[in-house]
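Trainee: Next comes the sequence, and after it the predicted model I'd like to discuss.
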Amino acid sequence: MPVPLLRRMGLIYGVIHDLTTDFASSAWTCLLKNEELELAGSLVLSPSEYLRFCRAFYRVELYLCLFRCRTRLTSVPFGEHHFFSNQPPWEKEQLISVLDFLELKLSKGSTIVITTAEHNQFRQLLLLQGVDFIHSLISESSYDDKKALLKSAFLVPYGQANLYNALISRPESDLNNIVTVSDYADEDDLEALFPPIESHDQNTDKGPFEAWRVAFNRFSTCMWVMLTDNSELREWAYVFWDLDRMETSGMLELFEYAPGYSELELACYDDIDEMRESFEERSKIWRKGGSGYWSKNDES
């Protein structure tokens, strides 16, 4: 392989390692706040847990690399909405968890320069830039450099790839299916609906499957991924932990009841109001002939 490509791969691995560590630590901190769990104070990921976190970030980055530059004049031998069609719902939930985490990091990393809002297309465009871009943004301390990095995202004619839509898309046959997870009394029958767990020793742990099963127990086929009410579970990285860890700590009992909204979801509602107020205040200043950097309650 060419040396520049090897170097690029090494740099991306470093980025994904940092993001994996950050996400796992953040999720663990959230879980420690639950008094009903029996958790140790510090987190040491098992090899299989570390593999799951890294693999999810790599899969997100792979999708973005393949589809973010698509235009009407380019073609890809497979549709973006079929890219994850052979993955079971708990692995799709892993990718959605990673997306939620990256979106939260993007929101925090750019909070001085842009505001956030649910379904904000500008923010989705920034997510398309990939893990290296987001890692650079959250690591950058200079306001001017941060703004320049954000502006660079709008200089490239990116396509309209939407990873959220690709993950949530389902076969037409599932749209009206009212069979719930709990209707499958035999877990083996439920697992048989999806591709077998990979043969690699580190991928055979049933923790992610069990976490997904209890979280979606009462939901039908057409709702087996990406529920808004489960956003806090994704913040807890619920489909990444080993079964032994979950059984020992009591996580499965906690995951059975969707707890509510994550930090990302709650921030969206607050940010919408702040964004509207910001637009209104800066518009007034602009109409009076003012310009420059503005922050709340400061027109100096």
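Mentor: That came through, no problem. Everything numeric in this text was worked out from a predicted model, so none of it was measured.
Trainee: make it CA atoms for all contacts and neighbour counts henceforth
Mentor: Will do.
Trainee: Now stretch 260-272: buried residues?
Mentor: Buried residues in stretch 260-272, counted by 16 or more other Cα atoms under 10 Å: 261-262, 264-265, 267-268, 271-272.
Trainee: Give me the residues contacting that stretch.
Mentor: Contacting residues not belonging to stretch 260-272 are listed as 100, 103-104, 115-118, 228-235 [Cα atoms under 8 Å, 6 or more residues apart in numbering].
Trainee: From the chain's centroid, how far away is it?
Mentor: 14 Å (Cα atoms, centre = their mean, to the nearest Å).
Trainee: nearest to residue 298, of the buried residues of stretch 260-272?
Mentor: Nearest to residue 298 among the buried residues of stretch 260-272, counting by Cα to Cα, is residue 271 at 18.7 Å.
Trainee: Please, which helix or strand holds the closest one?
Mentor: helix 263-287 (DSSP states H and E).
Trainee: go on, residue 233?
Mentor: helix 231-235.
Trainee: hmm, who's touching that helix?
Mentor: 27, 30, 93-94, 96-97, 100-101, 255, 258-263, 265.
Trainee: Got another one to weigh against that:
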Amino acid sequence: MPPSYFLQMPLHLITLVLVELDCIQSLGSAILSHSSVYAAFKEYPKTVIYRILLKQIPRELRSYAIIAHNTSWGGHRSPHELRRYIRHALRCTRGLSTDEADLCLWRSLERLHFSPAVASSLSKTHMLVEHFTQRYLADTLPIAARDLFRGWEKSPTNARRPSDDEVYRVRRALYRFQIYCNLVCIEHKDKQYRNLVRPFFIRWSPWVNEQLACIHDYLEGVLSQAFDEVAAHDILWGASSVDWVSRGRNNTYKQAYLLYGLPFLYKIDHAKDYDERLGLLDSHGPVCIIQGLAADLKSIAIPPHGPMWILELEQWRTEDFVVLAREEGDGPDGLQSGPFNTWWYAHMDVIALHSVLLPENWRLRRCGYVMWDAPSSVEETEDDEISFFERRLRRIQRTGRRGLSEPEGAREEMERSWAERTGVLRRGGHGYWAHGDLSKVV
């Protein structure tokens, strides 16, 4: 259809085209393209915004999308309002019918006055979640196939198509990461926002919190590709003794940068060169904090303590595990799920209090071990498959323990570079430093 014919159509017919757009950002471009398109949007703004978001955001994630907006700095909610809101909103929507889930989205948008800015925020956040979901699956499924699960490596692509539940777990963990960043972001001057973190964590079972730990480790790796290069070569960063060797909660610099959330990590992930990466990092720091996601996962991701929490998990009775399940938020990850069984095998000889972000399980988290469906349970899987899986899991844990220590000489080399760059700075030098090569120093 020639463009002129399209623009001469009645406004309600143009609206039918607008609601098929894939995101709110595309809508913005469309309504700026011609006055007729803008007029059609103004005639039915609620319908257009609602239908686009309805298509873009899966129904089981819509509550998380709304929470992500309402916890953002732009949400302008008081700590008391957020506490009450999170308590009521964090319920799993996977059990809702399509009509019920659609109605929940409509009511949420009504409370937010169907603001185009809010719709854009919801759409943009989901685009970021989707970007990192696809990146995570592409990077992690082949590792899981190779290292953890028998049979997956037989695929010609060394991976298989992830199930709907597996994709949901990754998306949910990414939304939870962003919500956490919103709650404790550096812009929040009121420390009461941090008090919301504990109730935020304990609404999920330990193995679902371990999924968030997997995402933490993965995103730390995304950040490290840029951070390590800048920290190892920039003269000012070296003179400031910025550490790039330490990992997890031991590196408070990286923990701070992670708090800037998915929008910042997306920019870092797409930075084209060293100068662009340096500019992005410098525009946000360098900063240093006391506590970030890694420390919070270790200290508050477990429900309130009781006598059982000081026992190893293999000493728990079957009925004891019921206290771990969380009706709000666990979704497909109940006591019969693959994530629960995989988590249990990995921690059966571990005190329950230490069953999230265990340092020696870093290689298991690199596999995304609690994200996947298989093996689902002992009853549904042949004994030889379970024993094979346990052997692989234990082997990965053993190599993970050996890999906990820093690479030999890495810290000494880092400290020597700090000293050299401090000397260069004192002589008035700035810019890019490399050992034995000062050609880029200005």
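Mentor: Cool, the structure landed. Every value quoted in this text rests on a predicted model; they were computed, and no experiment measured them.
Trainee: Quick check: the helix holding residue 271 of structure 1 compared with structure 2, mean distance?
Mentor: The superposed helix 263-287 of structure 1 is, by mean Cα distance after the TM-score superposition for structure 1, a mean 4.3 Å from where its aligned residues fall in structure 2.
Trainee: Residue 53 of structure 1 maps to what in structure 2?
Mentor: Aligned counterpart of residue 53 of structure 1 in structure 2: residue 170 (TM-score structural alignment).
Trainee: helix or strand for that match, which one?
Mentor: helix 164-184.
Trainee: Remind me what that helix packs against, helices and strands.
Mentor: Here helix 164-184 of structure 2 touches helix 62-70, helix 116-147, helix 197-201, helix 206-233, helix 261-270, going by 3 or more Cα pairs under 8 Å, 6 or more residues apart in numbering; DSSP states H and E.
Trainee: what stretch of structure 1 does stretch 258-272 of structure 2 fall on?
Mentor: With TM-score structural alignment as the criterion, stretch 258-272 of structure 2 aligns to 127-141.
Trainee: which other residues reach that stretch?
Mentor: Outside stretch 127-141 of structure 1, the residues that reach it (Cα under 8 Å, 6+ apart) are 12, 15-16, 19, 57, 61, 64-65, 68, 102-103, 105-106, 108-110, 146, 149-150, 153, 161.
Trainee: Residue 147 of structure 1 contacts residue 114, correct?
Mentor: No - contact criterion Cα atoms under 8 Å: residue 147 of structure 1 and residue 114 do not qualify, at 9.1 Å.
Trainee: residues contacting the nearest residue to residue 198 of structure 2 once chain neighbours are set aside?
Mentor: If the residues on either side of it in the chain are set aside, residue 198 of structure 2 comes closest to residue 300, at 5.9 Å by Cα to Cα, 6 or more residues apart in numbering. Going by Cα under 8 Å, 6+ apart, residue 300 of structure 2 touches 198, 201-202.
Trainee: If you rank those by neighbours, which is first?
Mentor: When neighbours are counted by other Cα atoms under 10 Å, residue 201 leads the contacts of residue 300 of structure 2 with 21 neighbours.
Trainee: Translate residue 150 of structure 2 into the numbering of structure 1.
Mentor: In structure 1, residue 150 of structure 2 lines up with residue 37, judged by TM-score structural alignment.
Trainee: Next, work out how far apart its match and residue 84 of structure 1 are.
Mentor: 33 Å (Cα to Cα, to the nearest Å).
Trainee: ok, back up a step: how deep is the nearest residue in space to the match of residue 53 of structure 1 that is not next to it in sequence tucked in, by neighbour count?
Mentor: In space, residue 170 of structure 2 comes closest to residue 133 once its chain neighbours are excluded; the distance is 6.1 Å by Cα to Cα, 6+ apart. By other Cα under 10 Å, 21 other residues sit near residue 133 of structure 2.
Trainee: Check the contact between residue 133 of structure 2 and residue 167; I expect there is one.
Mentor: Yes - the pair residue 133 of structure 2 / residue 167 is scored as a contact, 7.4 Å apart, by Cα under 8 Å.
Trainee: list the contacts for residue 349 of structure 2?
Mentor: So residue 349 of structure 2 contacts 312-314 (Cα under 8 Å, 6+ apart).
Trainee: hmm, try it at 6 Å
Mentor: residue 312 (Cα atoms under 6 Å, 6 or more residues apart in numbering).
Trainee: Is it part of a helix or strand, or is it coil?
Mentor: coil (DSSP: H, G, I helix; E, B strand; the rest coil).
Trainee: so how far is residue 312 of structure 2 from it?
Mentor: 5 Å.
Trainee: returning to what we had before: closest to residue 172 of structure 1 out of the contacts of helix 231-235 of structure 1?
Mentor: For the contacts of helix 231-235 of structure 1, the nearest to residue 172 of structure 1 is residue 93 (20.0 Å; Cα to Cα).
Trainee: Before I go, just wanted to say thanks for your time.
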